[in-house]
Structures are given as C-alpha cells and as structure tokens.
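A.B. asks: dropping a prediction and its sequence here:
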Amino acid sequence: MPSRRDSPLLEVSKLEFVSNWAVVDIAGSLMNRMVMILSRETSLKRALIHKIGINIVEICENVYHSKDMGYVAVQRYEYPQPMVKVGIMDLGIGIAASLEKRYKTLRPSWSDLDAIKLSIEPDVTSREGGGGLGLTQLSKFIRDEAHGLLSIRSGTGKLVISNAGTNREYSDLTYFPGTQIDMTIPIG
C-alpha cells in the first residue's frame, strides 16, 4: 500500500558521458545532490550517506565504460518498511561482454549469471590497468553496512545479494542488453 510519504528523491535522470572528465563532473554533482537529499529526507548517519554517494559514483563510472547512456533514479518508500531505493542502469554491452576480453578463457561455457558473480569478486575488471572495486565494494557495503539488498541484472542473469547472507540467483530471464543495479537501503 503506497504512502503519501513515498516520493521521488531524485527523478529519473539521464547519464550520458562524452568523456572521462564528464563522468567526474556529473557523478560528483550527483553524489553531492544525493548526500544533500538523503541527509534531509532520511535518518541515515552522514557517514553512511557519504558511502552511498561514493558507491553511486563508482557505478556511474561503470555506465561510462559501458559505452552507452544510462539512467539513475532514487525513490523513498514507507511501505512495507521505510526504505530508499536507488536504481542505476545502462544500455551498454552488459557484464559478460565487458569481461569477455580479459576473461575469455571462461567463455563460452559461462552464463550471464556466472559473469555477474565474477564481477563482484575483488580485482575483477574489464579495464586494462586495474580498477574493479565498484561492484565488489558496492556488494559488501549494501550487505554489511547498509544492511540492505542489492540486485544486479545483466543479459539473462540476475543476482540478488541480501544482508542475511543468502543470495538469490536467476538465469534464463528475458534478455536485457545492459546492466541494471538496484539498491534497497532501510532507513527506519
């Protein structure tokens, strides 16, 4: 049952980057806006809010590297419990295709779900020269600090990580060409 206090904290916003500097500018202003909104609209501690912002910046960088545009939105819900949901998605090549260049020995036997599970491992990256902290850091943060839920969907696979230590895995979903990241963070 929706509540009157259910409200968009950040309307659906297009993420379209023309350069790496644009990522820094757009993601930085997005992070600042998120910190301001969450500080005003929730009872979350400032340190936790700042970490949410940092993780959003990391995922925005992934959107840039997806070679396509993306979208971000943040919504507050009161039912069934007070929570904030953050959704970030891109229309890029997807996790499996982005990891294929560096981990092609695993292809063709791996599924989209296998690629998603690999993507949350430390030091796994599609980029030459390192990186690879974004999804690892995000999954640990959502599970261990925010005590929330993280859903990562790409291709035909989906992984849902919960703070209860149980993951739900889905394969053979309808194909999605890019990547969807959904975070659910309790605020009550």
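C.D. replies: Thanks, I have the structure now. Numbers count the residues shown, from 1 in each chain.
A.B. asks: switch to C-alpha atoms for all contacts and neighbour counts from now on
C.D. replies: Fine.
A.B. asks: longest single helix anywhere in this structure?
C.D. replies: Counting residues, the longest helix found in the chain (DSSP state H) is helix 20-41.
A.B. asks: what's it packed up against?
C.D. replies: Counting contacts by 3 or more C-alpha pairs under 8 Å, 6 or more residues apart in numbering; DSSP states H and E, helix 20-41 is packed against strand 7-15, helix 46-65.
A.B. asks: would you mind listing the buried residues in that helix?
C.D. replies: 23, 26, 27, 28, 30, 31, 34, 35, 38 (16 or more other C-alpha atoms under 10 Å).
A.B. asks: second structure follows, compare the two:
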Amino acid sequence: MTTVINTPPSLEEKPFEQVFDQVAAVPQDEKIIVDARHVRWANPYGLTALLALAQSRSERPVLYVPEAENVSSYWSRMSFFKHAAELYDLQGKVYPARGQENRNVLLEVTSISETDDVHSVVDRISQVAQDTLVQQLKLEAKVTGRFAMALSEVCQNIVEHAGRGGWVAVQSYQWRVRLGGRKVVVIAVCDSGVGFRGSLESSPAFQQDDRWDDRLALEETLMRGVSRYPDRHRGHGLQGVKNFVASWDGKLSIRSGTARIMIPPKGDWDAEDEQQMQQGLAYFPGAQVQITIPERFA
C-alpha cells in the first residue's frame, strides 16, 4: 500500500505540522509519496524537516518536486536536491539554481554527522554572518561570535544525542507581515534520531516516574540543563543558546516526539507564539529546532 502525503503551500515550522499529522498515521515501513508539487515557499525548517522525514522511513519514499520554477530553483540553490536524491526517489523536473537569486542564503542545507562537520559549518558561516547580523539586522558586532556559538551548539546536539545524522540550513529574509516587515535570520536543524527523551533515557542515572514524557524531557534539557552525560556541565549548551536568543529578542523552538517547547519572544510576534509548551502533537522522532533572530529597531 502507498500513501500520499500532501504538503501545504508554505513549508515552515507551523504548517509542517500538517505533514507530521499525516505521516504519524502511516506505519513506518509503508511506502509514502510526498507531494510537494504545489509548494510556493519553504524556509530552512521546511527543507531540513523534509529530509528528516525521508530519513525516518524504512521504505524509500517518493518526492514529487515543486512545479513552480522559482521554487525548484531556490531549492536547488539551497542544495536541497543534492541531499534529497540520497533519500527520495525524485519525480518531476528539477530546475537549476539561478545565478542572481538568494543572496540571503547564509548556509545551504548541510549534513551533520560528526564534530568535524560542525566545525566546518561554523567556519563557513562566520565568513558571511558579520555583514548580515550587523549591517542588515542592526545588531552589535559582538553578536557574531555568539551567533556562531549558538549554531555550533544546536548542530553538536545531533552529533551527541541523535544517534544518526541530520541537517542544518541558515537564511535571512524579510517578513512581509510579521514583526512589521522586519528582516530575520532563521537557523533550522532537523534530524529523526532518538530525540531528547530517548537521549536522557540512555543515561545510567536515569530514573523514570509516572509523569515522564516528551514534554518533561524538553523541560529537563532546556530549562534545567540535564544531559545523559555524567559531566554536570554537558547539559548547558542549549541553555546558552536559549539565553543568546532571548538577549536579542529572538525565538527558539524545539520539537521532539510529541511536544514542542518555545521560548516566548518579545515584541510584535504572532499571538500564538506566546504558547511556551505544546503537548499531544503527532509523534515524529528526533529533534527539530528553529532559531529566529529579528532585525533590531533603534
């Protein structure tokens, strides 16, 4: 049996829940077709989550690629199809990247499976982050180093906790509606590994109680710095990311299993962004992280 998974026109963090809802109802070893023909927009989260989706399936899925030339060309510019070809059977015409487009791509979709990959990502993005963060987002020059640190920490989370590889991508663009049309930088890191709950449960010191679930695992990791490693300093990496994002009025969102934790941002964000914890989401393995840093107004 083959099931068709229909994607929404916009592949971003919240609309992607429609994809997770459909996939959760299909046995993991059943064939699926991901129909992205009518996609009109995808941000770094949407692209990396599509790869994690294919990674999570035991039967190689099919991907119907976007029909719109500008969308397909952008996905090519983001190096999405290079990675997707390893995981999906691609159906439809893939348009090449245009030379003039997407000057705001800070980091194309990049695979992460070991520490050297993380170092490479940080080295690459450090060369372009200064101009974007200082000139476009009007942040202080010192933020560049902390931005690289935050990127390194969320990528290192894949290496240390996922149990398998994942992907990262970074882009800047202008929101036309939200935040008064301000520019933002979006970091997305997605995998389909063991997730935060599975990682903590692998610790020899782990003690489960009746309340233990994905929500508590996220809270233990992000809010209290708990890690599966005995070194008490090992769990504070994501706490540092949380503090960095909060200091620049940004948003940090982490989804794992059936829950999502979000650090409420300041400013003119969507009203639903005030919801710090969501439970009872459709199950999807691994961790899906998005960091959004907005332009700072004087």
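C.D. replies: Cool, the structure landed. These figures come from a predicted structure and were not determined experimentally.
A.B. asks: would you turn the helices and strands packed on helix 20-41 of the first structure into CSV with mean neighbour count and distance to residue 102 of the first structure?
C.D. replies: Conversion of these to CSV gives the following (neighbours: other C-alpha atoms under 10 Å; distance: least, C-alpha to C-alpha, whole Å):
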stretch, mean neighbour count, distance to residue 102 of the first structure
strand 7-15, 15, 26
helix 46-65, 20, 15
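A.B. asks: show me the contacts for the equivalent of residue 140 of the second structure over in the first structure.
C.D. replies: Counting by TM-score structural alignment, residue 140 of the second structure lines up with residue 45 in the first structure. Residues near residue 45 of the first structure by C-alpha atoms under 8 Å, 6 or more residues apart in numbering: residue 39.
A.B. asks: report the buried residues of the top strand by length along the first structure.
C.D. replies: As assigned by DSSP state E, the longest strand anywhere in the first structure is strand 176-186. For strand 176-186 of the first structure, the neighbour count (16+ other C-alpha under 10 Å) marks 176, 177, 178, 179, 180, 181, 182, 183, 184, 185, 186 as buried.
A.B. asks: do stretch 200-213 of the second structure as well
C.D. replies: Neighbour-count burial for stretch 200-213 of the second structure flags 200, 201, 213 (criterion: 16+ other C-alpha under 10 Å).
A.B. asks: OK, contacts around residue 107 of the second structure?
C.D. replies: Residues counted as contacts of residue 107 of the second structure (C-alpha under 8 Å, 6+ apart) are 78, 121, 124, 125, 169, 170, 171.
A.B. asks: scratch that, residue 109 of the second structure
C.D. replies: 44, 47, 48, 78, 79, 80, 167, 168, 169, 170.
A.B. asks: grab the nearest non-local neighbour of it.
C.D. replies: Counting by C-alpha to C-alpha, 6 or more residues apart in numbering, residue 109 of the second structure lies nearest to residue 169, which is 4.6 Å off, once chain neighbours are set aside.
A.B. asks: just residue 146 of the first structure next, same as before
C.D. replies: Counting by C-alpha to C-alpha, 6+ apart, residue 146 of the first structure lies nearest to residue 185, which is 6.1 Å off, once chain neighbours are set aside.
A.B. asks: translate residue 83 of the first structure into the numbering of the second structure.
C.D. replies: Aligned counterpart of residue 83 of the first structure in the second structure: residue 184 (TM-score structural alignment).
A.B. asks: which other helices and strands does the host helix or strand of that match contact?
C.D. replies: Element membership of residue 184 of the second structure, judged by DSSP states H and E, is strand 183-191. Packed against strand 183-191 of the second structure by the contact rule (3+ C-alpha pairs under 8 Å, 6+ apart) you find helix 44-55, helix 143-157, strand 166-174, strand 284-294.
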